[in-house]
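Undergrad: The following comprises the amino acid sequence and a computationally predicted model.
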Amino acid sequence: ASIADPAGKPQRIRFVPAHWTSWYDHWLANVHDWCISRQLWWGHRIPAWYDDAGNIFVARNAAEAAKRSGKPVSSLRQDEDVLDTWFSSALWCHSTLGWPEKTPELETFLPSSVLVTGFDIIFFWVVRMVMMTTYFTGKIPFREVYINSIVRDEEGQKMSKSRGNILDPLDLIDGTTVDALVKKQTYGLVLEKQREAIEKRTRRQFPDGLPAFGADAVRFTFASLATFGRTLNFDLSRCEGYRNFCNKLWNASRFVLMNVDGKDVGLDESRPVTRSIADRWIVAELQSVEEEVNKQLAEYRFDLAAKAIYGFVWNEYCDWYVELAKVDLARGDDAAQRGTRRTLVRVLETILRLAHPVIPFITEELWQTIAPLAGKRGESISVQAYPRADPEKRDEAAASEIALLKEVVSNAREMRVEARVQPGERVGLAIATTASTAERVRALNEYLSALARLSQVNIRAGTSAPGFDGAPSRILAAYDTHIQLEIKVDPAAERERLLNERAHVDREREKTKAKLANERFVTRAPAHVVAQERERLASSEATLAKLDAQIARVSPVNQPSRTQ
């Protein structure tokens, strides 16, 4: 949308998502008369006075109206109606900044950066603020308009008191009992006859009430759901997932503090620091996530920014780097350990600043303790500089080596589960690969042994199967590598076990298929229940495919398996 300023220079208003611009333009192209009076007990009373003959005098006050009419105030009657609320609120942007006086605030903050609102009041509010502000000041009221989604319940129904499906955010934050929830859901119903049905549904849906998720988890949930769609379906299970994320971040911080307490964290820049391949990798990955989060925030894609933060913190920092750091802290000289401790605290401190707009409370609490260890000072994390990517810290070599490590470790872990190796048991791993990859794996051996819980790693030249009959194996095609657990397996007994497990999974799959083939179930069951059944079917079929591969591995050549 473009509007000219007093000098004739275009002033553009950007709508996000962009398709809402057409709604705005449609209204302007089809302007209708606007009835600005309302019959309410509150609001701005219409500044119009009538004399006995019905003549109208518009003025700032009764005295001015009397002067214009030439009659005493006592002979005039003010209109009893009030201005439409959208007429009053349309004056907000400039009237709050001191208008009609030319104040420093008006000069500095008009136009403002962004208006956040819903699509249902583009006509009522947004357009009228633009009209009023440009008419009185010659300036647009804001540069961007972010249109957020309308929140619906998990079944896609509009939240309303009459349906009794509204969830109070304070109840999600602090938790509540089922009785208190029922009382709130049935208060002020439009149709009293719905009370019993709403109470039954509420008690069935929330038999134990609502647990306390905390403000950060609720904020993270809504950020993750903030797509460019017109509506979003609120999913309570997402709150639980993001509460777990907050716990994960808290526990990772405790681990870091426990391992750096009273130790050198590299604050003295004059002392030598050596960074391991893992240290270099996590710093490089941090640059990527900083760039991604800044990009998505600039585009108002809060869902993608939240996804990037979640993925980096949970997967890269907590699940991989913290485990790799444990290895580095148990070996190496003073410079190497200093480098790892320095990386642990500085990456964590940056994570806290990166996540602060989404989860402000836990990040503030943790930052107060972590910041001094990272050489940061300040009263609050909220006034610190937001992280920005530094291209100089990217490290393709480190990324390549850790990618190889991840591939071997992930496959080794899958094979351990497949072979039902106990978590605490260490087994050997045989690797057949090329000479160049073999050298790379040897350099990563300590990481590999620790993360995959291996007793030994035997590497040999060549890419054929290492030779442990019946033992789980994997081909890592991207690295021309074959890996296999060094364990003894009774092929006949293992085959029988796998066939029994397959039969069980197949029975569950057939039950799910029958349920989804029932048109009555698909059309009448809540959408999320049908979605869960479809996910269950897909999971069963994926499990069957894995079991068939395992059965083939332990079956004699040409011997059929019971896979029908």
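TA: All right, it came through fine.
Undergrad: CA only for contacts and neighbour counts going forward, please
TA: Noted.
Undergrad: what are the ranges of the strands in the stretch 201-350 of the chain?
TA: Assigned by DSSP state E, counting those that start in this stretch, the strands in the stretch 201-350 of the chain fall at 231-233.
Undergrad: Quick check: residue 104 vs residue 98, distance?
TA: With distances taken as Cα to Cα, to the nearest Å, residue 104 is found 9 Å from residue 98.
Undergrad: So for the two, which residue has more residues nearby?
TA: Ranked by neighbour count (other Cα atoms under 10 Å), residue 104 and residue 98 place residue 98 first, with 14 against 10.
Undergrad: Can you give me every residue that contacts that one?
TA: In this structure, residue 98 makes contact with 105-106, judged by Cα atoms under 8 Å, 6 or more residues apart in numbering.
Undergrad: Which of the residues in stretch 311-324 are classified as buried?
TA: Buried positions in stretch 311-324, judged by neighbour count with 16 or more other Cα atoms under 10 Å: 312-314, 316-318, 320-322, 324.
Undergrad: any common contacting residues for residue 104 and residue 98?
TA: For the pair residue 104 and residue 98, no residue contacts each of them under the criterion Cα under 8 Å, 6+ apart.
Undergrad: got another, please set it beside the one above:
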Amino acid sequence: MDDKRSKAVTEAFVRLYKQGLVYRDLRLVNWDCVLRTAISDIEVDYIDIKERTLLKVPGYDKPVEFGVLKKFAYTLEGNLGEIVVATTRIETMLGDTAIAVHPADDRYSQFHGKYAVHPFSGRKIPIICDAILVDPKFGTGAVKITPAHDPNDFEVGKRHNLEFINVFTDDGKVNSNGGSEFLNMPRFKAREAITEALQKKGLYRGSENNEMRLGVCSRSNDVIEPMIKPQWYVNCSDIAKEALHAVTDEENKRVEIIPKQYVADWKRWLENIRDWCISRQLWWGHQIPAWYVTLEDDILQELGAYNDHWVVAKNEEEARDEANKRYDGKKFHLSRDPDVLDTWFSSGLFPLTVLGWPDDTEDLKAFYPTSVLETGHDILFFWVARMVMLGMKLGGDVPFSKIYLHPMIRDAHGRKMSKSLGNVIDPIEVINGISLEGLHKRLEGGNLDPKELAVAIEGQKKDFPNGIDECGADALRFALVSYTAQSDKINLDIQRVVGYRQWCNKLWNAVRFAMSKLGDDYTPPANLTPDALPFSCQWILSVLNKTISKISKSLESYEFSQATTAVYSWWQYQLCDVFIEVIKPYFSGNDFASERQFAQATLWFCLDNGLRLLHPFMPFVTEELWQRLPSPKECKRTESIMIADYPSTIESWNNERVEKEMDLVESTVKSLRSLAKERRDRRPAFVLCRTQEGTKVGTQVEEIIRSHQLEITTLANLSSLTVITEPEIEAIPSGYADTVVNESLSVYLELQAINSAEAELAKMKKIDELKKKIERLEKSMNVPGYEEKVPQQTRSKNEENLESLKKRLLLEETAGLSL
């Protein structure tokens, strides 16, 4: 509403008017009787009603009946009988100006050109023939015509030059055109009163259920009343085609919508677009730059009485000059249109006005068109399509090349947030936390009626029995970004946000631990030479490199949830769970002096890159932690992580061999941990390496395990680890539980007697299950006619499965011999 924006809005309106795209017309509009203004088609929500339904309507104490088709009779002039019509909006009969029948319907041929008499006003109503509107097979085959209150009837009224009688005031009450009997009666109370009056006159012919769509305002929930009003419109036919092609023309695509599923919505809306009603009867907004010229000799002196008396100009002085040219020598009075512009008209100019348009500024030259627009998919047409249409027409190009649409946030149950349900989540309350009493207090300070308040309070008690914990901005931000995998809507569970707050704490503790290992005077090197590093350091750099690559690709493709998953997995499962644990022996004595230095350097590089990777998703905690990191030699860091370079991959860090070896180490550790269950006491373990006949796999596995005994011992929390081969299996004492890691590897862990029996039972159960699988497969393969009836491909697959099951059984039974 500032001067610059107001100037731009006026300029846009005037330019579009001079180009013939803005015009004024008397048409049916979607009228909101609560807001007392016209609203656009896309501000109307529709409720599908199958049968008689009672709905609450703003301004009415009792629910209003919908989904009912009521029939009544019009008496024909000259005692010719009656003609029965049906309607779901019987209150509009006060404005009926015709009855339409099909010209080929023999039932009404004798009534063509005759008149019916209105039961309340005595107005003569012509019987007209209209093959376009009337379906003789539907209802009675006769249709009441109310041109001022129905879109279809409006078109009939224009075709047959009928009278347009508006029977409602702007706040939805019957006006003087509706007759004194119902004057000032709210429209839905008039519905009941008119039905009763028709019954008294003997003209009511009953009712029946009727399936219908009811239009309601998306803002006020008021039932839309079609009303005939003079309004300003934008002709959208040509500019909508340009906006449509900008997205759908594959050979010359200028705008990309992400996710792609919304291209179909874009296409559907713009292909079926109607002219845009841009005037609103509100107090707040950009006033329309149009002045009405009232000539001294005009018969009708009311504002807007003559549609050709409007002049459009940037200010009153220019309007006066235009009026003087048009009405040379005549005396006149100028009155500015009191209406304001639809908020989406001024919002649609945003990409232009923010850069200084209509002035030819340096910013406009440098930055228009912009690159990416991020917004919610619910305003794709309200705002985004209007920006594209107006940007192309007034700015000469599309306003942005990409449109990223985020999901809409719902509650944990998938319900739309509503004050009356008590499920509205205020981001500030998630960030700072709030008690259940505080949530109740917020509701009580609103404008809910007592019944709605009671329902809302119960909803809060159910969803937030202990209030909402303090989560912080970072946890909320990370949760919302991770939720974007749900491209349509986010079912926001506060407990997930709480989980990320706890992860922030873990992140803080992990970095604090790492900093303690670096020491107060530590200065990291400028770079690393991976080949000189210990195995675990080579591994963490290699997986960090892959994480950097995956996150970069995810961000480039706007797959933000994949990016959060990748950065979370690296920090949680690779850096914290593995690397920080596996390097602890390097800091526990003097035996690993060189490894300790390498581990410190690698740890610093991991923290620096990891925090920069995480920063877009958790800006506050990463800034705080990054500032605590020491600076590397001969390198001045930026003042803030926010302006530091985002990590990029380093080719020399890639090491597939090391990653494969660590996969085997982790599988071995996982098997040992599964045997230990919840116990964390240090115990001895054995690893049995088997040689597979005709391959070197077993030998290679043995070499890997022997070379990484320290890592396995540390991660599995073992007191000792002995690597043996099959000839040495007798060396395993009794009282050990075992499990198979893979075909070349089994592990054994010492257990207490109480757990040994449990382990043996589990072992026997596993062996029994394998025997049953083998028995079932062998039975199916030995049925008569198997070789002839079963395809060769299926038989081969069954043989492979059988061999694999038998090999697995042998491994389990062999592993069990040491118990």
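TA: Looks like it came in fine. From a predicted model like this one, the values you see are computed outputs, not experimental measurements.
Undergrad: Could you verify that residue 172 of structure 1 is part of a helix?
TA: Yes: per DSSP: H, G, I helix; E, B strand; the rest coil, residue 172 of structure 1 lies within a helix segment.
Undergrad: hmm, who's touching stretch 262-269 of structure 1?
TA: Stretch 262-269 of structure 1 has contacts (Cα under 8 Å, 6+ apart) with 273, 338-339, 341-342, 345, 373-375.
Undergrad: May I ask which of those residues has the most neighbours?
TA: By neighbour count, taken as other Cα under 10 Å, the most surrounded of the contacts of stretch 262-269 of structure 1 turns out to be residue 341 (27 neighbours).
Undergrad: Checking residue 324 of structure 2 next. Helix, strand or coil?
TA: With three-state DSSP as the criterion, residue 324 of structure 2 was assigned helix.
Undergrad: Tell me the secondary structure at the closest residue to it other than its chain neighbours.
TA: Nearest in space to residue 324 of structure 2, with sequence neighbours left out and distances taken as Cα to Cα, 6 or more residues apart in numbering, is residue 330 at 7.9 Å. Here residue 330 of structure 2 takes the coil state, with states given by three-state DSSP.
Undergrad: Residue 330 of structure 2 and residue 310 of structure 2, how far apart?
TA: The value you get for residue 330 of structure 2 to residue 310 of structure 2, if Cα to Cα is used, is 15 Å.
Undergrad: what do we get in structure 1 for residue 548 of structure 2?
TA: For residue 548 of structure 2, the aligned position in structure 1 is occupied by residue 290, per TM-score structural alignment.
Undergrad: What's the local residue count around the closest residue to its match other than its chain neighbours?
TA: What sits nearest to residue 290 of structure 1 in space, not counting adjacent residues and going by Cα to Cα, 6+ apart, is residue 389, at 5.3 Å. Here the neighbour count serves as a burial measure; for residue 389 of structure 1 (other Cα under 10 Å) it reads 18.
Undergrad: The one 5 residues further on too?
TA: For residue 394 of structure 1, the count of nearby residues is 19 (other Cα under 10 Å).
Undergrad: What is the aligned counterpart of it in structure 2?
TA: Taking TM-score structural alignment, the alignment pairs residue 394 of structure 1 with residue 654 from structure 2.
Undergrad: before we move on, the earlier item: now, which of the buried residues of stretch 311-324 of structure 1 sits nearest residue 454 of structure 1?
TA: For the buried residues of stretch 311-324 of structure 1, the minimum distance to residue 454 of structure 1 (Cα to Cα) is 14.8 Å, reached by residue 324.
Undergrad: give the contact list for the aligned partner of that closest one in structure 2.
TA: The pairwise alignment with structure 2 assigns residue 324 of structure 1 to residue 582, based on TM-score structural alignment. For residue 582 of structure 2, the set of contacting residues under the criterion of Cα under 8 Å, 6+ apart consists of 536, 711, 714-715.
Undergrad: would you turn these into a markdown table with neighbour count?
TA: What follows is these, written out as a markdown table (neighbours: other Cα atoms under 10 Å):
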| residue | neighbour count |
| --- | --- |
| 536 | 21 |
| 711 | 23 |
| 714 | 19 |
| 715 | 22 |
